[in-house]
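Asker: here is a sequence together with a model predicted from it:
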Amino acid sequence: MLEAQLHSLQEAGIVDVTIIVGYRAEQIEAKLHKYKKDFNISTIYNPFYDVSNNLLSVWMARHLMQDEFITINGDDMFTADVIINLMKSKHNITMVMDEKEHYDEDDMKIIHHDGLVKEVSKQIDPAKANGESVGIIKFSGHGPQIYVNILEEMVRHPENKNSFYLKAIQEIINKGYPVHFSKCNPGDWGELDFHPDLMLIREYVTQTNLVAKIFDKE
């Protein structure tokens, strides 16, 4: 997974990478040594990984959120084109979004209208959703400061300890800041959770030819 992500980032021209680590951090950090020649790569350890969700992980990197940056879910696979297209956006905050015919209860669903994201949550009624968050977001211009301010507000409330970082995006929307989106093709990304049925994961990757798209584009 990590190898696929770094490969796509390199293809897209990104060399500055920070990885938030927690569970088995030593294994991840050991694996990163071979990428030192190609990337300016570093890690931040989240000591609360086993008692919190990814909003706190993102907050721990807030000191790096001064200029343009992209956040990426650790369980995403994606082609370089997803990142290249996202980087074309000139907006403060831009989410990568996929569209499909049907949405599941567990999807991080989106409701968008007139080019803007209006809602993002797993709790959205699947029948009302018209997009799915891929888990990749670009912040530029005023976006980084807006995001950091919201994160700082949210971590002060204990109920947000186990929140997804996309709850912060919804807070940004609720405060009236525009959040745009960049569409990607369904076959250009995949979310590979630790699913109990690994055959479903293997079947998805095979059907979409995602691995070949990532590594054969040279």
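Answerer: Structure's in. What do you need?
Asker: can we go C-alpha only for contacts and neighbour counts from here?
Answerer: Fine.
Asker: in a helix, Glu171, correct?
Answerer: Yes: applying DSSP: H, G, I helix; E, B strand; the rest coil, one finds Glu171 inside a helix.
Asker: just give the closest residue to it, not the sequence neighbours.
Answerer: Ile150 (7.2 Å; C-alpha to C-alpha, 6 or more residues apart in numbering).
Asker: what do you get for Thr79?
Answerer: Nearest one to Thr79, counting by C-alpha to C-alpha, 6+ apart, is Ile214 at 5.0 Å.
Asker: got it, and Asp16?
Answerer: In space, Asp16 is closest to Asn40, 4.8 Å off (C-alpha to C-alpha, 6+ apart).
Asker: so the one you found versus Val117, what's the distance?
Answerer: 32 Å (C-alpha to C-alpha, to the nearest Å).
Asker: which of these two has more residues huddled nearby?
Answerer: Higher neighbour count among Asn40 and Val117: Val117, with 21 against 12, using other C-alpha atoms under 10 Å.
Asker: surely that one meets Ser182?
Answerer: No: counting by C-alpha atoms under 8 Å, Val117 does not reach Ser182; the two are 10.5 Å apart.
Asker: the protein: helices as residue ranges?
Answerer: In the chain, the helices defined using DSSP state H lie at 2-11, 25-32, 54-59, 80-87, 143-154, 166-174, 198-208, 210-215.
Asker: check it against this one:
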Amino acid sequence: MKAILLAAGKGTRISRMVKDVPKSTLPINGIPLIRHTVSMLLDTGMEVCVCIGYQKEKIKQALDGLPVTYYHNPFYDVTNSIASLWFARNEINDDMLILNADVFFSKEILSIILSDRHEVAIAMDTGRVEVGDYFFKTVNGCVKKYGKDLPREERNCEYVGMIRFNKSFTNKFCTEMERFINSQQHHRWWEETIYSMSEKTNIYTIDVKGYFWSEIDYFDDYERILAYLDGKL
């Protein structure tokens, strides 16, 4: 199995607070977040690839000594994560876990995700529907509607930041990603490749309700992680 982390973006919402520090390198108990994540993935025996762009040398420094493969998106400042993943497309040829590098999560969440046996499944949290970044409406465990502004009465879970799929799904995924790239839709999030297939393909979900996780979009998110690790949540 392979994992690809998306770590090329600047993170404009938090950049005013952290200056030129990539948010995936913020320290978690003295260890850069991305190093914490990559170490967990390597411990499972996965190959790990990292898509880099903004402050790429700082990402590499945070992962110094770890056996990872890098893919650089030189256009990170004018494209979105789908373009970053495109540079690593030749790695998408096995059972895959693709995730955003700015998400803190536990080994328990990783274990739950890796034990899922659907062809493709998205990690989500049914305990987070009031406030969040990106929401789904699921029916019988499958994604039916999605969006940042999905009305409260329609959404029933929040996206966690990672998607797992089997080797049998890789051709479908890459074909759809290529369609986006060829139509100059470089501004898309990589996940939109999956979302766009939900009308014709069952995109299952994996509920991690009850386990702590946090995406770092704002400095408050980072402080929430530190409070959790300090036993204050």
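Answerer: Thanks, I have the structure now. Treat the numbers as computed from the prediction; the structure is a model and nothing was measured.
Asker: and the TM-score between them?
Answerer: Aligned and superposed, the two chains score 0.83 in TM-score terms (TM-score structural alignment, normalised by the length of the first structure); 199 aligned residues with a C-alpha RMSD of 2.0 Å.
Asker: which one in the second structure is aligned with the residue nearest to Glu171 of the first structure?
Answerer: Aligned by TM-score structural alignment, Ile150 of the first structure pairs with Glu176 of the second structure.
Asker: ok, its match to Met96 of the second structure distance?
Answerer: Relative to Met96 of the second structure, and taking C-alpha to C-alpha, Glu176 of the second structure is found at 16 Å.
Asker: and the two? Which one has more around it.
Answerer: More crowded of Glu176 of the second structure and Met96, by other C-alpha under 10 Å: Met96, with 23 against 17.
Asker: relative to Asp116 of the second structure, how far out is that one?
Answerer: Where Asp116 of the second structure is concerned, Met96 of the second structure sits at a distance of 12 Å (C-alpha to C-alpha).
Asker: equivalent analysis for Arg128 of the second structure, please.
Answerer: Noted for Arg128 of the second structure: a distance of 21 Å to Asp116 of the second structure, by C-alpha to C-alpha.
Asker: same deal with Thr69 of the second structure?
Answerer: For Thr69 of the second structure relative to Asp116 of the second structure (C-alpha to C-alpha), the value is 26 Å.
Asker: and for Glu91 of the second structure?
Answerer: 21 Å.
Asker: of those two, give the one with the bigger neighbour count.
Answerer: Taking neighbours as other C-alpha under 10 Å, Glu91 of the second structure and Asp116 compare with Glu91 leading, 18 against 15.
Asker: that one pairs with which position in the first structure?
Answerer: Aligned partner of Glu91 of the second structure by TM-score structural alignment: Leu64.
Asker: go on, Lys107 of the second structure?
Answerer: That one, Lys107 of the second structure, aligns with Ala80 by TM-score structural alignment.
Asker: give the contact list for Cys51 of the second structure.
Answerer: Contacts for Cys51 of the second structure (C-alpha atoms under 8 Å, 6 or more residues apart in numbering) come out as 4-8, 70-73, 84-85, 87-88.
Asker: that one -> the first structure?
Answerer: So, by TM-score structural alignment, Cys51 of the second structure is matched to Ile20.
Asker: nearest residue to its match in space, please, no chain neighbours.
Answerer: Ile44 (4.8 Å).
Asker: so Ser168 of the second structure touches His118, yeah?
Answerer: No: using C-alpha under 8 Å, Ser168 of the second structure is not in contact with His118, being 10.7 Å away.
Asker: how close does the match of Lys107 of the second structure sit to Leu86 of the first structure?
Answerer: 10 Å.
Asker: neighbour count for the two, which is higher?
Answerer: Ala80 (26 against 21).
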